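Novice: Just a sequence and a predicted model for now, questions to come.
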Amino acid sequence: MAAPTGKIADLSVAFVATPVPLDNWLVIAPVALCIILGAVLLIARASRLQALIAIPGLALLVLTDAALLARVVAHGPLTMVMGRWLPPFGIAFTVDLLGALLALTAAIVAFAGGIYALADVTDSGRRYGFFPLLLMLMAGVTGAFLTGDVFNLYVWFEVLLISSFGLLILGSERQQIDGAMKYAVLNLIGTTLFLIAVGILYAVFGTLNMADIATKAEGARPGAPLMTLSALFLLAFAMKAAAFPVNFWLPASYHTPRIVVSALFAGLLTKVGVYALIRIMVMLLPVEREQLSLLIAAAGAATVVVGALGALAQDDIRRLLGYVVISGIGNMLIGVALGTAGGLSGAVFYAVHSMVLMTALYLLAGQAASLGGSFSLAGLGGLYRRNGAFAGLSLVLFFAACGLPPFSGFWPKVILVKASIDVGAWWLAAAILVGGFLTTIVFGRVFLLAYWRPAASGSETAGPIGWRAALPLLILSALVVGFGILPERLLALSQAAAVGLADPFPYVQSVFPGGVAP
């Protein structure tokens, strides 16, 4: 049927009628950059061109995310809507302090991993797509941190998962295929639960825009199945984050790929799961988070202790580090369970620290194996005598992982312990401290066996570490030391991010300047 003539539609109700300010393009620039560079690398199949394009591209990604964070710090949350459709009709990218901070940290980690890949990934691995897959992985990770739409959060999870499958099997070795199967099956189960929860969410609210849901949740609460919805989200994101008791896929798969791939996975993927849990449970469903807080706290405490005990039982350094990743996830879950400003700021600080530290520890393990000829503690020895500077750098990272001062792991644990004591949850504080004590034993054992113990007789002396491996380790270690000695700036950002989660009014105002959805 033809539309009536002679009437002028008021497009301002549904469309952005004014020109988009130039700095608003920073919201989507990181994702667009990753996708464009990934496509270019797929076209430029010559392996010699891959790194020449990817490394400067990753450096540009760091600068873009830094500019985005500076913009959010200066002016608050920032929103850009696709196709000029106003939310909730259009898909929104909304960036607050939490998303911008984690996006920048992820970009730094990816840049360091890209440099290390120059030494770790063979020419065959480059031809089979390491750098395009890395950039598409970053598109998924960054998109998840920056999106303001729950369904798009699911889409970006899919993008990063597909890319991670390719990186996991790069090399086509038997153990890689075995690890990929375990990784894929469990993550696909988690993704399916996530999609089911998204469907229920849309049925309840009629929208998937996060700001819109945040404003409608209170009114929908009396008759809506929000507790069921929250339990589904909690289970799905706990699987993504490798929280106890659904953590067993991580140590079964993270030790199988190239060490740089393991490092990137440890630094990035589980943190996206934690981020999604924080965003959904704290900002959108705070009442349900409060009701589930005891369950989240118990899972967090168990994850801390079980992860540390699992690390203590390992001989392979890569498996050991997989359990250390799990233990760290528990600390972040405790912050989510507390839900206070202190707990949330501690979780955010710990997430940034863990992204940098776990990447550095895996890269360190790769160099330890290069110097000693094995990933097994039984086969390693004498690393201190072979390279004293490397041993000193290892101690710095080990102390940070244990939460010892003056390095980055100390401050978030102090914040989380204090936040636990403030609400009377002494058992959570005890779990954090016990986990730190066990982790200290874990890395003390590693140093004694791999570094301090004499090398086997007849073993060759390794040469110096090349700059391709040394530079990313130094970059990440400098951040670990800097966050520990000068924590004020990161602490202030973490506290501001926690405030923005507890009171999402600025976030909602960024999406709906009038305060409500049209």
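Specialist: Noted; the coordinates are in hand.

Novice: switch to C-alpha atoms for all contacts and neighbour counts from now on
Specialist: Noted.

Novice: Packing partners of the helix or strand A203 falls within?
Specialist: For A203, the element it lies in under DSSP states H and E is helix 174-205. Secondary-structure packing of helix 174-205 (3 or more Cα pairs under 8 Å, 6 or more residues apart in numbering; DSSP states H and E): helix 150-168, helix 210-220, helix 226-241, helix 249-253.

Novice: Tell me which of the ones you listed lies nearest to R127.
Specialist: helix 150-168 (12.4 Å; Cα to Cα).

Novice: tell me which residues in stretch 57-77 are buried?
Specialist: By 16 or more other Cα atoms under 10 Å, the buried positions in stretch 57-77 come out as 57-69, 71-73, 76-77.

Novice: for M80, helix, strand, or coil?
Specialist: strand (DSSP: H, G, I helix; E, B strand; the rest coil).

Novice: neighbours around it, how many?
Specialist: 27 (other Cα atoms under 10 Å).

Novice: And it, how far from K413?
Specialist: For M80, the distance to K413 equals 36 Å [Cα to Cα, to the nearest Å].

Novice: Same check on A180?
Specialist: Applying Cα to Cα to A180 and K413 gives a distance of 33 Å.

Novice: circling back: so which of the helices and strands packed on helix 174-205 comes closest to G484?
Specialist: Between those, helix 226-241 lies closest to G484; by Cα to Cα that is 24.9 Å.

Novice: angle of that closest one against helix 174-205?
Specialist: 160 degrees (axes from the mean of the first three to the mean of the last three Cα atoms, to 10 degrees).

Novice: structure B:
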Amino acid sequence: MNPSALVPLPVLIPTIAAAATLIAGRRPRLQRGITVVSLAAVLAVCCALVYFADRDGTIAVQVGGWGPTEPGMGPLGITLVLDRLSALMLVVSAAVLLAVVFYAIGQGIRDGDGRQPVSIFLPTYLVLSAGVCTAFLAGDLFNLFVGFEVLLAASFVLLTIGASAERVRAGIAYVMVSMVSSLIFLIGIALIYAATGTLNLAEIAVRLDDVPAGTRSALFAVLLVAFGIKAAVFPLSSWLPDSYPTAPAPVTAVFAGLLTKVGVYAIIRAHSLLFPGGALDDVLLIAAFLTMVVGVLGAMAQSDIKRLLSFTLVSHIGYMVFGIALSSELGMSGAVYYVAHHIIVQTTLFLVVGLIERQAGASTLQRLGGLAAASPLLALIFFVPALNLGGIPPFSGFIGKVALLEAGAQDGSVLAWLLVGGGVVTSLLTLYVMARVWTKAFWRERADAPEGEMSAASPSALVDDTEDVVFTERDDVGRMPVGMLIPTGALLAVGIALTVFAGPMFGYSERAAVEVLDRGQYLTAVLGDGSGAR
């Protein structure tokens, strides 16, 4: 099999499926079937791509055959690039996207009434999937920008489904911030094109070597601001806790798990491929420290579990930026492994919150209690990922953090040691926050909750499982559909697999880190000097 033929499929399959589901909007069962089959196919293709990327190294595909006209020259058309890092991001993202759409179907998302049209959910979700895959495969800055814009358009629709006042307000704030980020990114693209005369990442990497150091640092700073907003790096992260918690549980889960990681991926590419040398590493280390500490302190102040998890999401972005900024193989290995771990665990926890709302009618700690006795299974599927997020051994969160802390200790600089201390404190405070949720929501009696009697009337837009009608109040408290439990359990199993198979997984992360830090393979594959072109 020619692996080059598979590379465009993670983008093409969901794009075609989105059109098909839009046409089948009046046939919900067909619409759901197309979505599930297409995302399952994407997952299968991505698993094959991981194998080929690990076996063959970097694979570049010139769309339409518009490749380099001569060795050393950049391609004339669109380039898609697959390496171990992008393959890992694709397969983890595909697994999450498939699990979340199963969860959404289990929750009952289908055609609504005139007040809350939700038949657009699945087509938009598939467009979001195509945008995520486009960003991970983009071999030039403009197509990376296109991937981000596809994400923005689809995420705005998903964020405001139901058109409640709260969701529209959050959606407007989200779009405004995203548009500012996109504008800054577009300015950065224009400046880089003015400095290098190309937008192909490999050609930019080569030509930037001839650009003065001060100009390179300025260009990098512009891209870091754009990507930092998308990745929710402090002080560019204040938009996230106000935007994500208002959306339906499946939307919040996929946003929390994936969208910020697209920004982290873009930072890795810019840092390692375009601007190696560590010119702004100290700035990134400071930003990583503040992201960790401010995020976890914000989480400690929250009483709503969704907002609490949104703040922990921000804080743990700091670990990834920490590993990137160290510019070492161990640091990058830890960052790559931690990205995969965090996508799975954070998505799982947000799906569990959806189950908590279904079981108890609320996600606010003042209204929760007694869930461990009422549903031991729900308690278990919260307890395991909560420990994993807190970094308790032997879970994958502990493994990733140990690698990052060891990399910081090996660096030995003052800032690195500050990050080591900040990482330890953040991990302990994350564990405290998770323990607080467990104690209040699961362990104490419901009668001891200050507002426990109000839970059953908690407003939440859901779609009933038997009628195509959207309710605005919880009338099915206590029922957790199997269709919601199975995908949540599947992601829980994937998180445990990251622990059980930590050796092979971290070995893959090490190979991905070496490949990312060694620009030669990427440049050879794209610029086509003979050995790397595929």
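Specialist: Sure, I can see it. Source: prediction; values computed, not measured.

Novice: before we move on, the earlier item: present the helices and strands packed on helix 174-205 of structure 1 as CSV; the columns should include distance to I280 of structure 1 and mean neighbour count.
Specialist: Shown next, in CSV, are these (distance: least, Cα to Cα, whole Å; neighbours: other Cα atoms under 10 Å):
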stretch, distance to I280 of structure 1, mean neighbour count
helix 150-168, 9, 21
helix 210-220, 8, 19
helix 226-241, 8, 22
helix 249-253, 23, 22
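
Novice: so can I have JSON lines of the ones you listed showing distance to G328 of structure 1?
Specialist: JSON lines is the format used below for those (distance: least, Cα to Cα, whole Å):
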{"stretch": "helix 150-168", "distance to G328 of structure 1": "21"}
{"stretch": "helix 210-220", "distance to G328 of structure 1": "27"}
{"stretch": "helix 226-241", "distance to G328 of structure 1": "10"}
{"stretch": "helix 249-253", "distance to G328 of structure 1": "13"}
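
Novice: Please identify which of those helices is closest to I441 of structure 1.
Specialist: Per Cα to Cα, nearest to I441 of structure 1 of those: helix 249-253, 19.2 Å.

Novice: which residues in structure 2 does that closest one match up with?
Specialist: Matched against structure 2 by TM-score structural alignment, helix 249-253 of structure 1 falls on residues 239-243.

Novice: For S119 of structure 2, which non-adjacent residue is spatially closest?
Specialist: D111 (4.5 Å; Cα to Cα, 6 or more residues apart in numbering).

Novice: Mind telling me what that neighbour corresponds to in structure 1?
Specialist: Checking TM-score structural alignment: D111 of structure 2 goes with D123.

Novice: H342 of structure 2 against A256, yeah?
Specialist: No. Under the criterion of Cα atoms under 8 Å, H342 of structure 2 makes no contact with A256, lying 9.6 Å away.

Novice: ok now do K413 of structure 1, which residues does it touch?
Specialist: N331, G346, Y350, G403, I432 (Cα atoms under 8 Å, 6 or more residues apart in numbering).

Novice: quick revisit: against structure 2, where does the helix holding A203 of structure 1 fall?
Specialist: Under the criterion TM-score structural alignment, helix 174-205 of structure 1 matches residues 165-196.

Novice: Kindly report the same for stretch 392-404 of structure 1.
Specialist: Using TM-score structural alignment, the partner range for stretch 392-404 of structure 1 is residues 380-392.

Novice: Just the buried positions in that stretch, please.
Specialist: So for stretch 380-392 of structure 2, counting by 16+ other Cα under 10 Å, buried means I381, F382, F383, V384, P385, A386, L387, N388, L389, G390, G391, I392.

Novice: any chance of these in CSV, plus secondary structure?
Specialist: Shown next, in CSV, are those (three-state DSSP):
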residue, secondary structure
I381, helix
F382, helix
F383, helix
V384, helix
P385, helix
A386, helix
L387, helix
N388, helix
L389, helix
G390, helix
G391, coil
I392, coil
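
Novice: What lines up with S129 of structure 2 in structure 1?
Specialist: With TM-score structural alignment as the criterion, S129 of structure 2 pairs with M138.

Novice: average offset between the helix or strand encompassing its match and structure 2?
Specialist: M138 of structure 1 is part of helix 130-146 when elements are defined by DSSP H and E. After superposition onto structure 2, helix 130-146 of structure 1 lies on average 0.6 Å away from the residues it aligns with, using mean Cα distance after the TM-score superposition for structure 1.

Novice: Mind giving me the packing neighbours of that helix?
Specialist: helix 29-43, helix 47-75, strand 92-95, helix 97-120, helix 150-168, helix 259-277.

Novice: would JSON lines of the ones you listed with distance to S510 of structure 1 be doable?
Specialist: Shown next, in JSON lines, are these (distance: least, Cα to Cα, whole Å):
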{"stretch": "helix 29-43", "distance to S510 of structure 1": "18"}
{"stretch": "helix 47-75", "distance to S510 of structure 1": "10"}
{"stretch": "strand 92-95", "distance to S510 of structure 1": "8"}
{"stretch": "helix 97-120", "distance to S510 of structure 1": "13"}
{"stretch": "helix 150-168", "distance to S510 of structure 1": "17"}
{"stretch": "helix 259-277", "distance to S510 of structure 1": "20"}
